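Trainee: need a 3D model of the following:
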Amino acid sequence: MTAAAMTEQQMLDALRGGDEQAFTQLVSRHHAAMLRVARNYVACGSVAEEVVQETWLGVLNGIHGFRGGSSLKTWIYRILINRAMSRGKRERRIVPFSSIAPASEGADEGYTADRFLPDGHWATPPRPFETPSDRMALLEFRARLREALVQLPERQQIVVTLRDVEGLSSDEVCDLLHVSAENQRVLLHRGRTRLRQALESYEDSELLTGA
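Mentor: Below is the predicted model:
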């Protein structure tokens, strides 16, 4: 049975039983995403890889003690973020999430609450981007989006990455980062607004270039 076909309890039972195939499938499912998250906290990709490897060791060592108070994915990400933050502090690259500039900082920079519904989805979706026939243009667009994500204020970047890239729920992100639901919502909205502006700016520049 593949990891995708397993229920969470079946996966837990397999991991606790030393099922190497189940563990390999779990790593395959989450490893790349975990690297992206770890990269938000440390200085380079090689260190992020070390953090993720340490996280998997932590998963193996701690799986018998996991009591199911959260989803398996949330538990894994909690281990990951704790290790990444510890490593980042040693590198003096980051400070604890709660100590980074508060959510009120930059409150007026492009933040328009009416663009979002209470559940965090777009009230008015971004203008559609027509996929260029030239693949290089599409790759350039994606590169600009990644660049915009990296340039977000750190708190916004982490929240947007966890919510929109890795697909964690609001409750999971609040639990992982120890922030209130309101704080998480504001950070997410501001980050999404900045990304939307980057998308629209890129689209406008492409239209002008092609005119």
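Trainee: please make it C-alpha for all contacts and neighbour counts, starting now.
Mentor: OK.
Trainee: what is the helix or strand hosting residue 73 packed up against?
Mentor: According to DSSP states H and E, residue 73 maps onto helix 72-90. In terms of contacts (3 or more CA pairs under 8 Å, 6 or more residues apart in numbering; DSSP states H and E), helix 72-90 is packed against helix 20-39, helix 45-62, helix 170-177.
Trainee: ok, then the element right after it?
Mentor: Taking DSSP H and E, what comes next after helix 72-90 is helix 135-150.
Trainee: which residues touch that following helix?
Mentor: The contact list for helix 135-150, computed with CA atoms under 8 Å, 6 or more residues apart in numbering, reads 131-132, 157, 194-195, 198-199, 202.
Trainee: got a quick ChimeraX command for the buried subset of these?
Mentor: A single ChimeraX command is used to select the members of the contacts of helix 135-150 judged buried by 16 or more other CA atoms under 10 Å:
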select :157,194,195,198,199,202
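Trainee: just name the closest of the contacts of helix 135-150 to residue 50, please.
Mentor: Nearest to residue 50 among the contacts of helix 135-150 is residue 157, at 21.3 Å by CA to CA.
Trainee: I figured the closest one hits residue 193, correct?
Mentor: No - counting by CA atoms under 8 Å, residue 157 sits too far from residue 193 to count as a contact (11.9 Å).
Trainee: longest helix of this protein, counting residues only.
Mentor: Identified as the longest helix of the chain according to DSSP state H is helix 181-210.
Trainee: show me how far that one is from its chain's centre.
Mentor: Averaging C-alpha positions (CA atoms, centre = their mean, to the nearest Å) puts helix 181-210 16 Å from its chain's average.
Trainee: what's it packed up against?
Mentor: Counting contacts by 3+ CA pairs under 8 Å, 6+ apart, helix 181-210 packs against helix 135-150, helix 154-160, helix 170-177.
Trainee: here is the second sequence; please produce its structure so I can put it next to the first one:
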Amino acid sequence: MLTIEDADIIQGLRRGDESVFASLFDGYQNSLLRLALMYATDQRLAEEIVQETWLAVLKGIHRFEGRSALKTWIYSILINRAKTVAQREGRYNNLTLSLDEQTESNEPSVPVDRFHPDDDHPYPHHWLNGPSDWGVLPEDKLLSDETQKVVLAAIEGLSPNQREVITLRDIEMLSSEEACNILGISESNQRVLLHRARAKVRQALEEYLER
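Mentor: Next up, the predicted model:
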């Protein structure tokens, strides 16, 4: 559903108002480039994908029917174009993703060696080492550039579909519904992918923070 702000932006773009486009560009350019870099092999290619996205937005704005939020529509254009480029570059394979989605639900969220084994009575499946309490860590360490690099590296190491979901939800701060619409996946699949992705990122952070 369109907001009043979205409706005003759409009307401005349809009128050819350059100030409206400039404001939209400033608000979305960095996010679009960040998303494109998930698929592109280098910065130059990512910038080309973003440029093509903006051209598609301007060409398609008169046909945009407002069935989704403007942001969702723009992100969908970017990701579809980025996937096309990535497939051409051999970095993205629909068959692989389809198989990943079928097996995601069988993948443990947390490594099994964090728990007592089945035959370890009286505590089968209980935590051997529970999640760390990060509240006791110095704030400057949690917010340091190095910690952020660990998070970004962990996200980069995720499977493509997990990386897409956690980037849209936790970096771009989109809602579950928006992420599902952009990626064309079900709510249940999105929830599983996000849970797995967050668990892996948390594990990477634990390993770094407990050094």
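Trainee: give me the TM-score for these two chains.
Mentor: Scored against TM-score structural alignment, normalised by the length of the first structure, the superposed chains reach a TM-score of 0.81; 187 aligned residues with a CA RMSD of 2.4 Å.
Trainee: thinking again about what came up before, out of the helices and strands packed on helix 181-210 of the first structure, which one sits most buried?
Mentor: helix 154-160 (a mean of 23; mean count of other CA atoms under 10 Å).
Trainee: which bit of the second structure covers that one?
Mentor: Mapped onto the second structure using TM-score structural alignment, helix 154-160 of the first structure covers residues 160-166.
Trainee: mean offset of the matching stretch relative to the first structure (after superposition)
Mentor: By mean CA distance after the TM-score superposition for the first structure, the fitted stretch 160-166 of the second structure averages 0.8 Å away from its aligned residues in the first structure.
Trainee: what about residue 78 of the second structure, distance to residue 208 of the second structure?
Mentor: In this view, residue 78 of the second structure and residue 208 of the second structure are 33 Å apart by CA to CA, to the nearest Å.
Trainee: what sits against the alignment partner in the second structure of residue 8 of the first structure?
Mentor: Matched to the second structure by TM-score structural alignment, residue 8 of the first structure sits across from residue 6. Applying CA under 8 Å, 6+ apart, we find residue 6 of the second structure in contact with 69-70.
Trainee: check residue 29 of the second structure too.
Mentor: Under the contact definition (CA under 8 Å, 6+ apart), the residues listed for residue 29 of the second structure are residue 50.
Trainee: burial count for the aligned residue in the first structure for residue 30 of the second structure?
Mentor: Using TM-score structural alignment, the equivalent of residue 30 of the second structure in the first structure is residue 32. As a burial measure, residue 32 of the first structure scores 13 neighbours (other CA atoms under 10 Å).
Trainee: re the thing from before, quick one, which of the helices and strands packed on helix 181-210 of the first structure gets closest to residue 100 of the first structure.
Mentor: Among those, the nearest to residue 100 of the first structure by CA to CA is helix 154-160 (6.9 Å).
Trainee: so how far is the closest one from its chain's centroid?
Mentor: 8 Å.
Trainee: same question, stretch 45-55 of the second structure
Mentor: How far stretch 45-55 of the second structure lies from its chain's middle: 18 Å, per CA atoms, centre = their mean.
Trainee: got it, and stretch 81-99 of the first structure?
Mentor: Between the centre of stretch 81-99 of the first structure and the centre of its host chain there is 16 Å, according to CA atoms, centre = their mean.
Trainee: which parts of it are buried?
Mentor: Neighbour counts over stretch 81-99 of the first structure (16+ other CA under 10 Å) mark 81-88, 94, 97 as buried.
Trainee: ok, residues contacting it?
Mentor: Under the criterion CA under 8 Å, 6+ apart, residues 37-38, 41-43, 48, 51, 54-55, 155, 176-179 lie in contact with stretch 81-99 of the first structure.
Trainee: now the two most distant members of those residues.
Mentor: Greatest spacing in these, by CA to CA: 54 and 179 (25.0 Å).
Trainee: picking that back up, just the buried subset of the contacts of stretch 81-99 of the first structure, written out for PyMOL, thanks.
Mentor: Listed next is the PyMOL selection for buried residues among the contacts of stretch 81-99 of the first structure, using 16+ other CA under 10 Å:
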select buried, resi 37+38+41+42+43+48+51+54+55+155+176+177
